[in-house]
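Novice: Predicted coordinates and the sequence they were generated for:
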Amino acid sequence: MVDETGLRAEAERKLRALAGDHATLRDDQWSAIRALVVDRRRALVVQRTGWGKSAVYFIATALLRARGAGPTVIVSPLLALMRNQVDAAARAGVQAATINSANVDEWESVHDEVERGQVDVLLVSPERLNNPDFRDLVLPKLAASAGLVVVDEAHCISDWGHDFRPDYRRLRTLLADLPPGVPVLATTATANARVTRDIAEQLTATTPGAGDTLVLRGPLERDSLHLSVVRLGTAEQRLGWLAQTLHELPGSGIVYTLTVAATHEIAAYLRDQGHEVAAYSGQTDPAERLEAERDLLGNRLKALVATSALGMGFDKPDLGFVVHVGAPASPVAYYQQVGRAGRGVERAEVILLPGPEDRDIWAYFASLAFPPEPVVRATLDTLPAEGTMSTAALETRVDLSRNRLDMMLKVLDVDGAVRRVKGGWQATGRPWAYDTERYARVAAERAAEQRAMLGYLSTTECREEYLRRHLDDDTARPCGRCDNCTGRHRPVEVAPNALNSARERLHRPGVDVEPRRQWPTGLKDLGLSGRIRPEQAAEPGRALGRLTDIGWGNVLRGLLAEGAPDGPVPEEVFDAVVKVLSAWRWAERPVAVVTMPSATRPALIGTLGERLAAIGRLRHLGSLTYRNGPPGRQHNSAQRVRALQATLAPPAADLSGGPVLLVDDRIDTGWTMTIAAALLRDSGAPAVLPLALATTT
């Protein structure tokens, strides 16, 4: 018979060590701890950010370890989250270690410490679960010896969730292999009723006889958050408003953006205006990310300008504000991000600055969804019945980008159709069905979330209640704090100097375009492998702007949109391109212009080339041509190069007089410019300078 009174008193002591002398367990915290330690069952805790979900698993770990249980395994999605959790574990008297992509050199020693019983908590990134060595050699030992398994940010398990990650689905294997009686805890702050049901069903279904999952779902009210929306017509107004308002916002905080390009653009502008800020994204070097996190935690920065890579688990209780320049694609994702603020202060400001480009960015990310069935079947047919094929080799045979191919293979791995092994992938031969209905429902759900986000921007009702209702929080009531509840809407005036400086920054034309240096794999039959020979390579190029920029990007997206009418290059665009050329510090000035052929925008590219030749007094040598018609659209590098190599031809002109300016409307993968430059170099051009209106990189 368990002495529950004594157990709760012990749990309270652990909580005070973790959270301070005055901390006491919430009822649901104790219910979860009791379910894990006494009943050894599975539980799902859906509670607001800052509620104390990590306290549940650290206290449960301490209690279970004191009773002879094995170490706790926590699957945790982000390095920032792991660092915070290791620190928190130490305060609870729990020894924690991590296995992730940033500490490869420590893996062996961590494994040894786990086997010797010196580690109470092992934090594992979800990507490790599908690493062949880890899956085959380490995971079975962890499953056999674990005293508790924790799935943090559990909404990532569900493809209904706003941040579904295929690697999380590997948890089915871990959970299914657990011995009877090993408790499991899943936690999240952002799961609506559908996602909650899906997670609970997955936890229950993985192990027959494990019993129903205990679901503890609480109200999501955050009484420190003061939500507001500020609608401004142009990108320069939004940036100018942000620069002047940042001085007034309390403490330090986060400025969220939708794209990596925007983090750099906005951070550079804010630094010009005297603000201490840093850019932060998944592409930021890990050491720089860690330094930026520490600077924000230490209040040495006013803000991090970040993508959603700075999200789940970043723990700064005194974060004073969260500003979004651009709206996330769902109310659930938005509430999850703003939940970073106000956890340890009485008031935190939450401001959304939506832009017209938001929907374009949502559409781009939606285009990366699970591929259609013919593409999936083609991939399965390409894998040999016996043997292994690498991702790089598959990419040459399947018309998908590397990111989408990786994602699809991970899903197929979880479904049992393929298996990841050393060196690549193997087909399992198991029957597999394409769940057309489910994928369609998920796509419809995403579209509904986007409509709901647009509704948040325009609602005149309580903003917090609106968000909580979309998280199926039945306790939601008007907050009395947001701009709609109080009637106090933030002024939209922007000082002329702030507006002018923002306009100058955003309309400063020109971004660098680095040339391709290496051929894709799988093209040896074309004589293309390894590094691109210097005598065939393009020089570093330029583009007027990125399609994802919030400055020139707005103009270029409209000009180059699918279905947009073709016509002469607009005057403002041409003038900006001339400025790009005048600022180009090339080693040798071009003497001629060559344009790329186009099936959709011949007038745009043609007039741009002709006018650049005229204003620069350059020879206009005409256009490359397609011998066998346009190459169509390919999604991966090898297939793109093959298609271009089969049809692209240089102009019939003398190219030997000096460097050639090669003009196109946009650069996506960079392979069109690469093949064109190689053809021009082979035809006598001593150098090729790529120039495009837009780049997507």
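Specialist: Structure received. Numbering: from 1, shown residues only.
Novice: can we go C-alpha only for contacts and neighbour counts from here?
Specialist: Noted.
Novice: now the strands: where do they sit in the stretch 551-697 of the chain?
Specialist: Using DSSP state E, counting those that start in this stretch, the strands of the stretch 551-697 of the chain run over 592-595, 619-623, 625-626, 648-649, 660-667, 688-695.
Novice: what residues does the fifth one touch?
Specialist: By Cα atoms under 8 Å, 6 or more residues apart in numbering, the residues outside strand 660-667 that reach it are 560, 590-596, 604-605, 608-609, 673, 677, 685-696.
Novice: One more: the last one?
Specialist: The list of residues contacting strand 688-695 from outside it, by Cα under 8 Å, 6+ apart, reads 513, 537-547, 553, 556, 577, 590, 659-668, 673, 677, 680-681.
Novice: just how off-centre is that strand within its chain?
Specialist: 27 Å (Cα atoms, centre = their mean, to the nearest Å).
Novice: before we move on, what about the second one?
Specialist: The chain centroid and the centroid of strand 619-623 are separated by 42 Å under Cα atoms, centre = their mean.
Novice: Over to stretch 178-195?
Specialist: The answer for stretch 178-195 is 23 Å, by Cα atoms, centre = their mean.
Novice: Use this one as the comparison:
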Amino acid sequence: MTDSQSQNQRQLARQQLCQALAQPLADFHPGQWEAIDALVNRREKLLVVQRTGWGKSMVYFIAARLLRDRGSGPTLIVSPLLALMRNQIEAAERLGIRALTINSANRSDWSRLTRAILNDEADAVLISPERLANDEFVRTVLLPITQRLGLLVVDEAHCISDWGHDFRPDYRRLVNILRRMPPNMPVLGTTATANNRVLTDISQQLGDINIQRGSLMRETLALQTLRLPDQAARLAWLAEHLPELPGTGIVYTLTRRDAEQVADWLNQNGISALAYHSDSVAEGFADANAYRQHLETLLLTNQIKALVATTALGMGYDKPDLGFVVHYQAPGSIIAYYQQVGRAGRAIAYAVGILLAGREDAEIHDFFRESAFPDEIQVNAILHALDQSDGLTVIELEAVVNLRRSKQIEHVLKFLSVENPAPVIKDGSRWRRTPVAYRLDHERIRRLTLQREQEWREVQAYIDSPDCLMRFLATALDDENPQPCGQCARCLRQPVVGESASPMRVVQAARYLRRSELALECKKQVANGAFTVYPFRGNLAACLRAETGRVLSYWGDAGWGRRVAEDKRAGYFCDELVEALAEMIQQRWCPQPAPVWVTCVPSRLHPNLVPDFACRLAARLQLPFVSAVIKVQNNQPQKSQQNRYHQCRNLDGAFAVGTALPTGPVLLVDDMVDSTWTLTVVAALLRQAGSGPVWPVALATTAGGGDY
């Protein structure tokens, strides 16, 4: 290509950029045209590492447009999140690109969209990496178009790397797909969050690939870190200082429950905020995806001060004028933090990023690391079960192996299915064992776990760093020439935002945490075939179901949870907890029809702990205590039962109820609740024996791990 032709093409590409941005004077950022040129004219494999907001999507959409205009086939974009896909499709439409996506949110349109793809009516096709795990999609949609694809884009390419902070196993399937594509097809990987170790891993998986790196320094972002003593102090800080922060923004939490709690607290303090996580739902919306899209729009149009979000609001959410990102808890790595805080200040002169470190952070990240990889017992149990069968569905596996469905069974199957060669394959809804001999790679797991522990230590070093915070981040990401930013709290030698909250507000936050009980919903449907002693089948009859109860706290949490944990270990629940539960029942819950007697769930392991507490609670409520439930059979600890089938089976025949019961509504007391199956079964037995409505209540839930 001559210089004149190159200039003409650059001018055409620039016109498309102006059209996409609706800015007639827009021009390329340094490196953007060079990347487009490499893909379109030299058909390179290219990995672009540029900071958030640089415009990586413009590179691949303009390249897709230019290639399509030359007669090339469609561009395939592998993108990890629905929110990211929505933004990408909107950007594509501004360039006149016919973009479509096949994902879990548009299942009813799959047939129409498939026809459009096969008939070459789409310029760009966006899919999630999980689509690559669907053999039918690969066979009927992807393979028929691989030989005519014009460009492959691997967005958020760090997800392909074991070393990446957001490794997605299904990205591994890309390597097999690549082998079926034209050898001279251009490939683009994009990321803002990859150090040298991750880049090397990506290069090895995608093949011989050129790397374009830009500076990761963010001149518009003022950073600060704060260690505050507890959750009450952090909630108080948010209530007092969030209104001072510029514009609108995001408060990141590590768990769904914290997202809900922080959003509720902010609203109680006059700050408009909504929770955003993978299970966010609301009446009036077709599904969780529709509601999350609504939440994104509210923030995008500045109708709320903040979204309080888990990492479900992450890669690809594009709000150029986002004024702040606050972390209620520390993320697990510098790479993850850089990506999240980098949402702020993309197209404005000043934005703020604040990291609030909490005492529970380390415990949460310990859980993340421990559950990141399946253990050998889980793997062997599933492989043995499949060996002994002609294929099993996930539901059938639940009855055979004592493992949780989503957190363990599906996790192990996903892990095994992306191994190469894979010891399991999915055939329709059934999983089958392959002839591949398999041994878990303990050395790889050990190596990755040690690396993640080191990444966590690096986060702690960032929080306590006496030097420029932005330079710390850039150095950790292997930026070639990091410089002091001049506007973080360390460079300024003074806080960007106030470092503390008033004692009065901290007291209010502590009181709020101690009044943050949650609804307790018992089960309505039992596991098929699990009960043989009790006559429970399918849906429990309405007359056997427990009412919606209450749990005072989360185990070990900052409200009452820490005290509950201490007293459980000591073997005696103090009178302060009696008073707290009584206050909650009488002043805030107020169940109707009101309980007229109290009973409890018995235990042979701790025969006096719960009955003693329930007796004192009954006395405080001025109600009679009746020891109506008897433990008649030793069973395994319920917490050791990992799925619905085994939880039900373990309780079958374990309890009996006396014959002379009071007839009115009853308060059913337990100390800990996890799956709620014990309370479900005991409540059904009480109703079966003639009691009135059963109101379950517990001191703490230990189900927090599933909430991460």
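Specialist: Perfect, I can see it now. For clarity, every value in this text was computed on a predicted model and none was experimentally measured.
Novice: Superposed, what's their TM-score?
Specialist: Remark: TM-score between the superposed chains equals 0.92 [TM-score structural alignment, normalised by the length of structure 1]; 684 aligned residues with a Cα RMSD of 2.4 Å.
Novice: Any idea which of the strands of the stretch 551-697 of structure 1 gets closest to residue 454 of structure 1?
Specialist: strand 688-695 (27.8 Å; Cα to Cα).
Novice: now the strands of the stretch 551-697 of structure 1 in TSV, with distance to residue 525 of structure 1 and mean neighbour count?
Specialist: Putting the strands of the stretch 551-697 of structure 1 into TSV (distance: least, Cα to Cα, whole Å; neighbours: other Cα atoms under 10 Å) gives the following:
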stretch	distance to residue 525 of structure 1	mean neighbour count
strand 592-595	29	26
strand 619-623	28	19
strand 625-626	21	18
strand 648-649	18	20
strand 660-667	26	24
strand 688-695	26	25
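Novice: separation between the residue in structure 1 that residue 152 of structure 2 lines up against and residue 64 of structure 1?
Specialist: Per TM-score structural alignment, the equivalent position to residue 152 of structure 2 in structure 1 is residue 149. Per Cα to Cα, to the nearest Å, residue 149 of structure 1 is found 12 Å from residue 64 of structure 1.
Novice: what's the answer for residue 565 of structure 1, then?
Specialist: 67 Å.
Novice: who's more crowded, those two?
Specialist: Using other Cα atoms under 10 Å as the criterion, residue 565 of structure 1 and residue 64 rank with residue 64 on top: 21 against 12.
Novice: which ones are touching that one?
Specialist: Residue 64 of structure 1 sits in contact with 37, 70, 147, where contact means Cα under 8 Å, 6+ apart.
Novice: Make sure it is indeed in a helix.
Specialist: Yes. Looking at residue 64 of structure 1 with DSSP: H, G, I helix; E, B strand; the rest coil, it is inside a helix.
Novice: Next, count neighbours for the counterpart of residue 354 of structure 1 in structure 2.
Specialist: For residue 354 of structure 1, the aligned residue in structure 2 is residue 357 (criterion: TM-score structural alignment). Burial of residue 357 of structure 2 is recorded as 24 neighbouring residues (other Cα under 10 Å).
Novice: Run through the helices of the stretch 201-350 of structure 2 in chain order.
Specialist: Ranges of helices within the stretch 201-350 of structure 2 are 231-241, 256-268, 288-300, 334-341, based on DSSP state H, counting those that start in this stretch.
Novice: just so I know, which of the ones you listed lies nearest residue 585 of structure 2?
Specialist: helix 256-268 (20.1 Å).
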